[in-house]
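A.B. asks: For reference, the sequence and a predicted model appear below.
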Amino acid sequence: MDDEFFSSRPEDPLVLLARQDLDPLSAHELEERIAALEAEIARVRAHALAVAKHRSAADALFKR
């Protein structure tokens, strides 16, 4: 995985997650992990959309 994609902070949870050894996990555990990650992706996308809408509203309010 490309280390430049991740934060330069070694304690960043995303960095730790990406570096975690997956070999000890069973197929079931891997499926559970995928489901949890997909739920997190949906949560982040929803938040990003809300941030974009908020920014758009602020830009419209202070439009010159």
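C.D. replies: Nice, thanks for sending it over. Numbering: from 1, shown residues only.
A.B. asks: drop to CA atoms for contacts and neighbour counts, all remaining ones
C.D. replies: Fine.
A.B. asks: show me what contacts residue 49?
C.D. replies: If a contact means Cα atoms under 8 Å, 6 or more residues apart in numbering, then residue 49 has no contacts.
A.B. asks: adding another structure so you can compare the two:
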Amino acid sequence: MARDDEEIFAPKKAPQRHELGQPLDALSVDELTERIELLQDEIGRLSAARERKSASRTAADAFFKKP
């Protein structure tokens, strides 16, 4: 089965997911801006998860604290 010319000659898209240390030369300014926004959102998500876990740990430590 033959492929469409569009499919064969279409420029490769940069991966949607950002990988630490990946080369950034092929990314446009808009793509870099999108990556920054995605990473900032991910930092917020990770920070919120850390805060929840820390609060849970503090509560558990207080509950099991020896007199």
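C.D. replies: Received the coordinates, thanks. For clarity, every value in this text was computed on a predicted model and none was experimentally measured.
A.B. asks: once the structures are aligned, where does the longest helix along the first structure end up in the second structure?
C.D. replies: For the first structure, the helix with the greatest residue count under DSSP state H is helix 27-61. Under TM-score structural alignment, helix 27-61 of the first structure corresponds to residues 29-63 of the second structure.
A.B. asks: Mean per-residue distance, the matching stretch versus the first structure.
C.D. replies: Its aligned residues in the first structure lie a mean 0.2 Å from stretch 29-63 of the second structure after superposition (mean Cα distance after the TM-score superposition for the first structure).
A.B. asks: buried residues in that stretch?
C.D. replies: Neighbour-count burial for stretch 29-63 of the second structure flags residue 35 (criterion: 16 or more other Cα atoms under 10 Å).
A.B. asks: from the chain's centre, how far out does it sit?
C.D. replies: When distances are taken as Cα atoms, centre = their mean, to the nearest Å, stretch 29-63 of the second structure is centred 11 Å away from the chain's centroid.
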